[in-house]
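>>> Provided below for reference: sequence and predicted model.
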Amino acid sequence: MDEEHVRRRIRSSDQSADGLSIEKSKSVNLQKEVGLISGICVIVGTVIGSGIFISPKAVLDNVGAVGPCLVIWAACGVLATLGALCFAELGTMITKSGGEYPYLMEAFGPIPAYLFSWASLIVIKPSSFAIICLSFAEYASAPFYPGCEPPIAVIKCLAAAAIVIITVVNALSVKLGSYVQNFFTAAKMVIVVIIIVSGIVLLAKGNTQNFKDSFKGSKLSVGGISLAFYNGLWAYDGWNQLNYITEELKNPYRNLPLSIIIGIPVVTFCYVLINVAYFTVMTSTELLQSQAVAVTFGDRVLYPASWIVPLFVAFSTIGAANGTCFTSGRLVYVAGREGHMLKVLSYISVKRLTPAPALIFYGAVTIIYIIPGDVNTLINYFSFAVWMFYGMTVLGLIVMRFTKKDLERPIRVPIIIPIVVLLLSIVLVLAPIISQPELPYLYCVLFIFGGLIFYVLFIHFKFNWAQKISRPITMHLQMLLEVVPPEDTK
């Protein structure tokens, strides 16, 4: 049975999806429909996710006191704003969607750009998905184990179940995934408002005892501060998401920097207030001993309605996981289409018109990550990898100031800003390795540069024996999943 016969069999099984004929689909282009308000909402909605509910404990643990903890949260917001402004110059200078990939391609050529694509597929995106699902599992299981930590097996099984369900939802229907995202985004904002308002009310009542001598007991070191930044910056991750949709922004020269200047400070303000709210009801010791910080906060402030907090935090984290799965699945799909991964990953479901193989691959890699990993280790692993490429991208901005002087720059940030971001990126990447070397950093470097082997074999020398070996597997997957190459859906 050859591949063409497989395609005919699949086509004959269902010629339409949701009432739309796939044989008569027309060419479409990205439309400029994202304005200033929408851009701000994209930043706020993308950044606020699971991080603010899991990172406070790790940030405090690495600096040791309330004062430095709040400073770290504010400083992370400043760094995210400066990094986003650098990306604003890049996004208006190189007006292509895709974030770091086109910027690295323009500045350094195909190999660094490919390594970013590879690292995103194998390291950055799966570890991010795993962190969020593990966070969901911790908050969802915490109410069933009051006063003690839920068993690791329960957390990991629940996280794996969440990964499978989210993957299936996104593979079944784009519309269903969108509805799920909208519902959980609304739930996320509800719990953020509840915590902030509760904290303000408690402060107004005079609950300020935990802020006295707030710098007493600090344990500051370069390595500890770097790890605190890793956990804080994890909560801010997503500050560069508008650069992935530059082609869809209305008046990007105005709206991109304004969205950044407004959106990220709003997130910073919310994060600092949420941490202040935590410290109004918990001492540093109590926060560090808490199994789930927001759950402890809810138990002390909202009783007997404290069940609202873990429920809505679980909603928030599952929403963040759903959004991550949706966008990252498309990254795998594009990588398959461009020849950076197996072609079968670029196939589309005939019935559902979703990149089902890419989503399944992404879900499977994520499940592998949750087996040996815990949240804090994965956050360090993720942050180490992502800030390596953020630093490289900002370096590209500096390099292109000298090598690409002819490129139009509607937004031109002062050169000191990318220099500061680059130096901080170098510190964030190197300090934990030097002060607290751990094997996950070595694994991360090996995984990233292992991509060079695939680049040399399959892209530079264009060896196609892997495609020949995988052809029988591809045909069986086509029949099982009812998927075809994207050109066959037109």
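Great, that's in hand. Predicted, not measured: the structure shown is a model, and the values here were computed from it.
>>> all contacts plus neighbour counts: C-alpha atoms, from now on.
OK.
>>> helix/strand/coil for the residue nearest the centre of the chain?
When Cα atoms, centre = their mean is applied to the chain, the residue found nearest the centroid is Ser128 (5.3 Å). The three-state assignment at Ser128 reads helix, by DSSP: H, G, I helix; E, B strand; the rest coil.
>>> so it sits right up against Phe382, yeah?
Yes - shown here, Ser128 and Phe382 form a contact pair, counting by Cα atoms under 8 Å, at 6.8 Å.
>>> what do these two both touch?
Counting by Cα atoms under 8 Å, 6 or more residues apart in numbering, Ser128 and Phe382 have no shared contacts at all.
>>> show me what contacts the residue nearest to the centre of the chain?
Ser128 makes contact with 324, 378-379, 382, according to Cα under 8 Å, 6+ apart.
>>> residue ranges for the helices of the stretch 301-450 of the chain, please.
Counting by DSSP state H, counting those that start in this stretch, one finds helices in the stretch 301-450 of the chain at the ranges 308-337, 356-370, 375-403, 416-435, 439-454.
>>> C-terminal to the last one, what's the next element?
Per DSSP states H and E, helix 439-454 leads on to helix 465-481 as the next helix or strand towards the C-terminus.
>>> and for that following helix, what are the contacting residues?
With contact meaning Cα under 8 Å, 6+ apart, helix 465-481 is reached by 2-3, 6-7, 10, 342-344, 349, 356-357, 483-484.
>>> Recalculate using a threshold of 10 Å.
By Cα atoms under 10 Å, 6 or more residues apart in numbering, the list of residues contacting helix 465-481 from outside reads 1-7, 9-10, 342-345, 347-351, 356-357, 457-458, 482-485.
>>> from memory Ala88 sits against Val394, does it?
No - using Cα atoms under 10 Å, Ala88 is not in contact with Val394, being 11.0 Å away.
>>> which of these two has more neighbours?
Neighbours per residue (other Cα atoms under 10 Å) separate Ala88 from Val394, with Ala88 holding more: 29 against 26.
>>> would you say the more buried one is within a helix?
Yes - counting by three-state DSSP, Ala88 is part of a helix.
>>> Below is an additional structure, to be compared with the one above:
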Amino acid sequence: MKDKDLSGGQKSVNNGTVNGQVVMDQEPLQLKRNIGLVSGIAYIAGMIIGSGIWITPQGVLQNTGSVGLSLILWCVGGVIAMFGMLTYCELISVIRKAGGDYAIFFKTLGRVPGFLFIWTAEIARNPSTRAVQTITFATYLSDFLDVCGSPIVIKKLIGASALILVCIVNCYSTLLGARVQVIFTTIKVAALFMIIIGGLVAIAQGQVADLPTGFQGSITAPSNIARALLSVGFSYGGWNNLNYVFEEVKNPRRNIILSAILGTILVTFVYIMTNLSYLALLTRAEMFQSEAVALTWGQKMLGPAAFILPLAVMISTLGSMNGSLGTLTRGPFAAARDGNWFDVLCFISVKRYTPMPSIVMHVTIALIFLIQGTVTSLIGFLSFFTWVFSGLASICLIILRFKEKDCPERFKVPILIPIVFFLMCVFLIVAPIVQNPRIETLYAALFVVSGVVVYIPAFHFKLKPKFLNKIEMYIQMIFELAPSSYVEQ
């Protein structure tokens, strides 16, 4: 097998053992390219279409005050997602490694910024989001089946079981995870098209609710627009996740870009038409009173068949969970391969070619958050870092224009795109803070800075208890794991 260099690089030897037998002149052990254009679009659309479109439209409408302005902001959200996606496409065409934002910060800004991103994302933001997704799934399922009165313990057990099942799928095979993602995305998009068609039928029958009011009552205060865009941005979240699996995409220079553009266009169209359908059947008052606007729409339009929508929400949530494990877990994997995170997380299965330790650690932390049950508040004060890191990534693009001038594989976008995207990120960060300063924002900043306390002894000076080496050795032997190498494509 290959030994891991303490500096973070990989060195290979010509022999090793697998299942007790010596293997000579092995090919480099690396991730397999199992994600094509269709599954790439499915990852993009499936990651974006999560719980947001089912629950946030009324919040956007409340903050904008009018039907017309709310629809415009849903269009703006699609433009922001597209600009962000194109910005990341150029970045990944230069970086050409798995790891998403981490790989960008590591190459452009250095080891410490890269580590602080992984520290924030993997210890708090991503696993806590996964915990919220699991409890959302469990709540809908337990309420749908009326399981034992749906106590919180039952919901947590259901959520944990769903998360472990998705974990097994992604540990078993990247190809299986991609196929599952295609199925889940197809079902959730079909459910949204059912809403769209229902709305068009209602409009054809003369049911237009408050659509004719247009821009009456519009609220144009910057703070309200920012809050509305944050809700829209939450619904569009996940547009950059395909960049995490660069090394697993077939013909990535073509398929990542096409998946990004086609997936974002598909989602933007579906979101705008879905909101039109909501507004065709529900008045503003009905939407404001609804906790889940899609369910309220279903009860009014579908009657006894309204149970279809809770099923769609469950499938949508499962799809987001599956997509997250199939993409975001490549961040800590890439960091560990660079010697910038815990060594064992750069191991992959010698049989399955999946980053099993990284996936399992991600799920383990998510289960801890799920058991504690204090996830929502944590997400509340960490969510703005999504826009902080995205804005920082757009700055990295400008830096790389000068740092990597002669990159023949660069997918170059007009410089105005990352500049506009950066300004939108700044607006979404600053406007809510100016309007409503919260102590949680300070806590979030302190959490990120606290990563330096971990980085200095563990990764700068590489202080590591000897017993951890033995634990890693036994994990590697039991689960048949080996460090991965990177071969530039």
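It's in. Since the structure is predicted, the reported quantities are computational estimates derived from the model, not experimental observations.
>>> that older thread, sitting in strands, which of the contacts of helix 465-481 of structure 1 do you find?
348-349, 483-484 (DSSP state E).
>>> any idea how far Ser435 of structure 1 is from Val267 of structure 1?
With distances taken as Cα to Cα, to the nearest Å, Val267 of structure 1 is found 30 Å from Ser435 of structure 1.
>>> between the two, which one's more packed in?
Counted by other Cα under 10 Å, Val267 of structure 1 and Ser435 do not tie: Val267 has more neighbours, with 21 against 13.
>>> Is it correct that that one is in contact with Tyr236?
Yes - look at Val267 of structure 1 against Tyr236 with Cα under 10 Å: they come within range, at 8.0 Å.
>>> Now do the shared contacts for these two.
Common neighbours of Val267 of structure 1 and Tyr236 are listed as 43-44, 47-48, 77 (criterion: Cα under 10 Å, 6+ apart).
>>> Now go through the residues you listed and say which are in helices.
Those of the shared contacts of Val267 and Tyr236 of structure 1 mapping onto helices are 43-44, 47, 77, per DSSP state H.
>>> Please, which helix or strand holds Phe115 of structure 2?
Per DSSP H and E, Phe115 of structure 2 falls inside helix 111-120.
>>> What is the mean deviation of that helix from its aligned residues in structure 1?
Its aligned residues in structure 1 lie a mean 2.0 Å from helix 111-120 of structure 2 after superposition (mean Cα distance after the TM-score superposition for structure 1).
>>> Quick one: residues in contact with that helix.
Helix 111-120 of structure 2 is contacted from outside by 99, 101-108, 121-126, 331-332, 334-336, 338-341, 382, 385, 389, 444-445, 447-452, 454-456, 459-460, using Cα under 10 Å, 6+ apart.
>>> Could you give me the PyMOL syntax to select whichever of those residues are buried?
The following PyMOL line selects those of those that are buried, judged by 16 or more other Cα atoms under 10 Å:
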select buried, resi 99+101+102+103+104+105+106+108+121+122+123+124+125+126+331+332+334+335+336+338+339+340+341+382+385+389+444+447+448+451+452+455+459
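>>> For Leu345 of structure 1, give me its contacts.
When contacts are counted by Cα under 10 Å, 6+ apart, Leu345 of structure 1 touches 329-330, 332-337, 339, 355-362, 474, 483, 485.
>>> swap the cut-off to 8 Å and go again
332-333, 336-337, 355, 357-358, 361.
>>> Check Gly451 of structure 2 too.
115-116, 119-120.
>>> run the last query once more with 6 Å
Gly451 of structure 2 is in contact with Leu116, counting by Cα atoms under 6 Å, 6 or more residues apart in numbering.
>>> Can you tell me how far it is from Cys396 of structure 2?
Using Cα to Cα, Gly451 of structure 2 is found at 21 Å from Cys396 of structure 2.
>>> same thing with Val388 of structure 2?
Separation of Val388 of structure 2 from Cys396 of structure 2 (Cα to Cα): 12 Å.
>>> What of Thr364 of structure 2?
As judged by Cα to Cα, Thr364 of structure 2 and Cys396 of structure 2 stand 32 Å apart.
>>> can you check Cys425 of structure 2 too?
For Cys425 of structure 2, the distance to Cys396 of structure 2 - Cα to Cα - is 14 Å.
>>> what's around the closest residue to Asp143 of structure 2 other than its chain neighbours, how many residues?
Closest residue to Asp143 of structure 2 apart from its sequence neighbours, by Cα to Cα, 6 or more residues apart in numbering: Ser150 at 6.3 Å. A count of nearby residues for Ser150 of structure 2, using other Cα under 10 Å, gives 17.
>>> Repeat that for the one 3 residues further on.
When counting by other Cα under 10 Å, one arrives at 10 neighbours for Val153 of structure 2.
>>> where's it, which helix or strand?
Taking DSSP H and E as the definition, one finds Val153 of structure 2 inside helix 152-172.
>>> doesn't Ala305 make contact with Gly298 of structure 2?
No - Gly298 of structure 2 is not in contact with Ala305 according to Cα atoms under 6 Å; the separation is 7.8 Å.
>>> Please say which of the two ends up with more neighbours.
Shown here are Gly298 of structure 2 and Ala305; by other Cα under 10 Å, Gly298 has more neighbours (21 against 10).
>>> Quick check: Ile94 of structure 1 vs Tyr244 of structure 1, distance?
Between Ile94 of structure 1 and Tyr244 of structure 1 the distance is 12 Å, computed by Cα to Cα.
>>> When you filter the contacts of helix 465-481 of structure 1 down to buried only, what's left?
Neighbour counting by 16+ other Cα under 10 Å classes 6-7, 10, 342-345, 347-351, 356-357, 458, 482-485 among the contacts of helix 465-481 of structure 1 as buried.
>>> ok, Val208 of structure 2 - contacts?
Counting by Cα under 6 Å, 6+ apart, Val208 of structure 2 makes contact with Ala280.
>>> which SS class is it?
Val208 of structure 2 ends up coil, using three-state DSSP.
>>> In structure 2, what residue corresponds to Leu227 of structure 1?
The alignment partner of Leu227 of structure 1 in structure 2, by TM-score structural alignment, is Arg227.
>>> doesn't that match fall inside a helix?
Yes - Arg227 of structure 2 sits within a helix when classified using three-state DSSP.
>>> how close does it sit to Val430 of structure 2?
With Cα to Cα as the criterion, Arg227 of structure 2 and Val430 of structure 2 are 11 Å apart.
>>> I am finished for the moment; much appreciated.
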